[in-house]
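Participant: Fold the stuff below for me.
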Amino acid sequence: MAPYESEDSQGSGRRKAARYAVPVAVVGVAAVTIGLVPALADSGDPDLPKITARELIEKIAASDTEQVSGTVKIHTDLGLPSLGGATPGLPGAGGGKDSSSADPKAKLTELATGTHTLRIAADGQDRQKLSILDDASEYSVIHNGADVWAYDSGSDEAYHAKNTEGASGDRARKHSSELPATPKQLTDEILKASGSTTSYTVDGTAQVAGRDAYRLQIKPRQSGSTVGAVTVSVDAKTGTPLKFTLTPASGGAAVVDAGFTKVDFGKPAASTFDFTPPKGTKVTEAGEPQDGGRAKQAPDGVGSLDGLRVIGTGWTSVAELKLPGDSGVAGLASGSASSGMPGDAQKFLDSLGDKVKGEFGAGTVYSTRLVNVLITEDGKVYAGAVTKEALVKAADAG
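Facilitator: Have a look, this model is predicted:
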């Protein structure tokens, strides 16, 4: 499939589409989502009118699709080491011993690895439903006006958040968007990174979920990024992203791939968004203490990441932050006794990282196929979708 055209400068088209761009906070996307699923319904090269990259970006920006339902396949392959089936938690993601298994934050890490089937439905900004389908259970997040419900059929637990300031307030929307997993959400994140550091090409056509689509290819211009390319299949009729694939600069299988296998742009039935907890379900209200009436306090320093700043621009941006002094993470990186870890556990952790030195001092780099993280001995963290060399260079500059 030969490219139709390469756009070096998007001009007004890029500015118009900026609010729909999929951000280069690729770190955030990678932390909570997806990888390559060969079985996605992507076949054929339909004969469509030629279109420029600028026109296709504008088509995405102009898309007013508010009603959609269907099935999405999503898979993440970050190259993380196997932990015997355990899913590592993310800071602030919930899922502690006192939290509800139905809390959306507790489910984020499940989408960070492996293959998942999602069923989605949306009817405007105030009604959405997303379900994660497993062999023997189902987890759903339902936003209906002022209410957000999450239900885990496996544990028979429900989580409820209510917006007390109006049916379409920001609080309810925040809870309903805890799981950014659709091609549209991922595409919006990447396109936010539009700028002179990015090139755009229309890379032919495809069929996704029975729909004719254009393929928009997005590539970093900067050296040092671990992102090879992002390919978005855009519905030719509606301008809605149907499939999102992120491939690493190192080659091989995609790191993130999410696409519809079935899609319908008709209005979902109103009953789709109705939810009443089944009898006997344990219901947790948002903000409710989980330990018998006494709210648990986070340890000193946890949740208060200090001095977050960004070094660099575009695809090679690196986030720098200072860890709390009593977090012990700096000790983990240095292998010092202050880490408090058993020797064998420390050796295992050391085997996952590479010791590095620079003008910044010394530390350890932990790598995935997309994101590299440097933890220095003096308690700083540098993270980005950049190579190890670029990460060390950013730390030296910081």
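
Participant: only C-alpha atoms for contact and neighbour calcs from this point on.
Facilitator: Fine.

Participant: how distant is whichever strand or helix holds residue 244 from the center of its chain?
Facilitator: Take DSSP states H and E as the rule and residue 244 turns out to sit in strand 241-248. Distance, stretch centre to chain centre, for strand 241-248: 12 Å (C-alpha atoms, centre = their mean, to the nearest Å).

Participant: Same check on stretch 75-82?
Facilitator: So, by C-alpha atoms, centre = their mean, the centroid of stretch 75-82 is 14 Å from its chain's centroid.

Participant: Compute the first-to-last residue distance for it.
Facilitator: 16 Å (C-alpha to C-alpha, to the nearest Å).

Participant: May I see the buried residues of that stretch?
Facilitator: For stretch 75-82, a neighbour-count test (16 or more other C-alpha atoms under 10 Å) marks 75, 76, 77, 78 as buried.

Participant: Walking through this structure, point out its helices one by one.
Facilitator: For the chain, applying DSSP state H gives helices covering 11-17, 26-32, 53-62, 104-107, 170-176, 183-191, 329-334, 343-352, 388-397.

Participant: so residue 116 touches residue 132, yeah?
Facilitator: Yes: assessed by C-alpha atoms under 8 Å, residue 116 is found in contact with residue 132 at 7.0 Å.

Participant: I'd assumed residue 224 was in contact with residue 316.
Facilitator: Yes: here residue 316 reaches residue 224: they are 6.5 Å apart, a contact under C-alpha under 8 Å.

Participant: Can you pull the residues that touch both of the two?
Facilitator: Residues within reach of residue 316 and of residue 224 at once, by C-alpha atoms under 8 Å, 6 or more residues apart in numbering, are 386, 390.

Participant: let's see this one next to it:
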Amino acid sequence: MAPYESDDTTGAEEVEDLRSGRRKAARYVVPVAVVGVAAATIGLVPALADSGDPDLPKITAQQLIEKIAKSDVQQLSGTVKVSTDLGLPDLGGLENSLVSGATPSGDGSSADPTTKLTELATGTHTLRVAADGPDRQKLSLIESAAEYSLIHNGKDVWGYDSKSNQVYHETTDEAGKQPKHEAPGTPGDFADEALKSVDDTTSVTVDGTVQVAGRDAYKLLIKPKQSGTTVGAISIAVDAKTGMPLKFTLTPSSGGAAVLDAGFTQVSFAKPAASTFDFTPPKGAKVTEDDRADHADKTAPAPSAKPGDDFAKGFEKGFGNGSEGPEGSGVIGEGWNAIATFDTGTKGGVPSGAAGGDMGGFLGSLGDQVSGKFGKGTVFSTRLINALITDDGKVYVGAVTKDALVQAANTGK
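Facilitator: Here you go, the predicted structure:
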């Protein structure tokens, strides 16, 4: 470790003040719809290429957060490696449809980012990213003998799946306006999401230095103070020169490997060639025009009253395939123990037996049966996110333990 380490912490009010003045630079994202649960969690993640502990000037946590907030990098290109280990069972691709709300046999294009990027919810993937200001971004998901690309160039957003030779096209109202779909493209996006969850229930410190993708960086360490959360720690490697996050790591409170790991393995801050963002549908490609323009504003999440609520509200929003939570939804608890809850209005919990058919029985077998003052229900668990569906149709979901969900259901508060 570098010959310094700062235990200076930054408070909730300071973080909130910084958040209100967060940079207006490009967010290095490709506009797309991201999977529900993955959208909330993939926004919390390290690069797999770091070496050495550079000797850098001492800095406090407050100063490092200010450095992130003031970062104004608008041009870059590089390679990002993303590894996700939520502990999901192998469902042969079915988990992507369940999370995104899409049906495997639907009429939508395979190039539609709403479902395509659900692949990032499991396994290890390599992404190539490029950005040139707020009007031009590109993200390419490198696959075996194929590639999926998302290009935002002015008013146009293109998605292209080379395997199926299908194209998705979306048009924004005006250049400079972000399209209605967004997906995290770099650790900077992930860092923004993590910092939203910082409040009085959080410890924030500087944890030495590291080198990522050949660049010197400071390490910002975020740890919940509360018990009962499945989040162990979040580490953000911040470029010492530009203040841009280069790497983001989320480890669970249960220990073991990182739940989500994403960051640069190579990065350049030179202006990408203009041709990087050019796209013309290949000959013979099937082009699908987006028909969801009327929902642009309706899909945007409402601002949170408290920083800690953002974390749980991400789950609540994601549970409905990127739409607003169902009527009667809300958040109970605070900070890292916040739990999103809503009433499905359907009695009987998870369908099983003859009533639910084979699929109902299969889903029920993936969960743990629990009971309490609330009655009975089923808990579905991952290494980070747990959800309780009660037999009377209520749902509780959050980055908390199974016991915390049961307690929330018992109190109803």
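
Participant: Who has more neighbours out of residue 316 and residue 224 of structure 1?
Facilitator: Of the pair residue 316 of structure 1 and residue 224, residue 316 is the one with more neighbours under other C-alpha atoms under 10 Å, namely 25 against 17.

Participant: What residue in structure 2 is paired with that one?
Facilitator: In structure 2, the residue matched to residue 316 of structure 1 (TM-score structural alignment) is residue 337.

Participant: And its match, how close does it get to residue 235 of structure 2?
Facilitator: Distance of residue 337 of structure 2 to residue 235 of structure 2, computed by C-alpha to C-alpha: 19 Å.

Participant: Next: residue 146 of structure 2.
Facilitator: Distance, residue 146 of structure 2 to residue 235 of structure 2, using C-alpha to C-alpha: 32 Å.

Participant: Those two - which one has more neighbours?
Facilitator: Neighbours per residue, other C-alpha under 10 Å: of residue 146 of structure 2 and residue 235, the larger number sits with residue 235, 24 against 11.

Participant: Map the more buried one across to structure 1 for me.
Facilitator: Residue correspondence, TM-score structural alignment: residue 235 of structure 2 in this structure matches residue 231 in structure 1.

Participant: Same check on residue 82 of structure 2?
Facilitator: So, by TM-score structural alignment, residue 82 of structure 2 is matched to residue 74.

Participant: contacting residues for that match?
Facilitator: Taking C-alpha under 8 Å, 6+ apart as the criterion, residue 74 of structure 1 is in contact with 33-37, 115-118, 181, 256-259.

Participant: Where do the strands of the stretch 151-300 of structure 1 begin and end?
Facilitator: Per DSSP state E, counting those that start in this stretch, the stretch 151-300 of structure 1 carries strands over the ranges 157-162, 198-208, 211-220, 227-235, 241-248, 256-264, 282-285.

Participant: What span of structure 2 is the first one aligned with?
Facilitator: Residues 166-171 of structure 2 are where strand 157-162 of structure 1 aligns, taking TM-score structural alignment as the criterion.

Participant: Superpose on structure 1 and give me the mean offset of that stretch.
Facilitator: Mean deviation of stretch 166-171 of structure 2 relative to structure 1 after superposition (mean C-alpha distance after the TM-score superposition for structure 1): 0.4 Å.

Participant: Show me what residue 373 of structure 1 aligns to in structure 2.
Facilitator: Counting by TM-score structural alignment, residue 373 of structure 1 lines up with residue 387 in structure 2.

Participant: Run a quick check on that match versus residue 381, I expect a contact.
Facilitator: Yes: contact status for residue 387 of structure 2 versus residue 381: in contact at 6.5 Å, counting by C-alpha under 8 Å.

Participant: tell me, what's touching the two both at once?
Facilitator: In terms of C-alpha under 8 Å, 6+ apart, residue 387 of structure 2 and residue 381 are both contacted by the residues residue 402.

Participant: out of these two, which sits in the busier spot?
Facilitator: Of the pair residue 387 of structure 2 and residue 381, residue 387 is the one with more neighbours under other C-alpha under 10 Å, namely 25 against 21.

Participant: gap between that one and residue 368 of structure 2?
Facilitator: 10 Å.

Participant: what is in contact with the two at once?
Facilitator: With C-alpha under 8 Å, 6+ apart, residue 387 of structure 2 and residue 368 have common neighbours 379, 380.

Participant: OK, contacts around the nearest residue to residue 356 of structure 2 once chain neighbours are set aside?
Facilitator: Spatially, and ignoring its direct neighbours in sequence, residue 356 of structure 2 is nearest to residue 350 (8.0 Å; C-alpha to C-alpha, 6 or more residues apart in numbering). Residues in contact with residue 350 of structure 2 (C-alpha under 8 Å, 6+ apart) are 356, 360, 363, 364, 377, 378, 389, 391.

Participant: Tell me the residue in structure 1 aligned with the third one.
Facilitator: So that's residue 363 of structure 2. So, by TM-score structural alignment, residue 363 of structure 2 is matched to residue 349.

Participant: Excluding sequence neighbours, find me the nearest residue to that match.
Facilitator: Residue 349 of structure 1 sits nearest to residue 332 (C-alpha to C-alpha, 6+ apart), 7.9 Å away.
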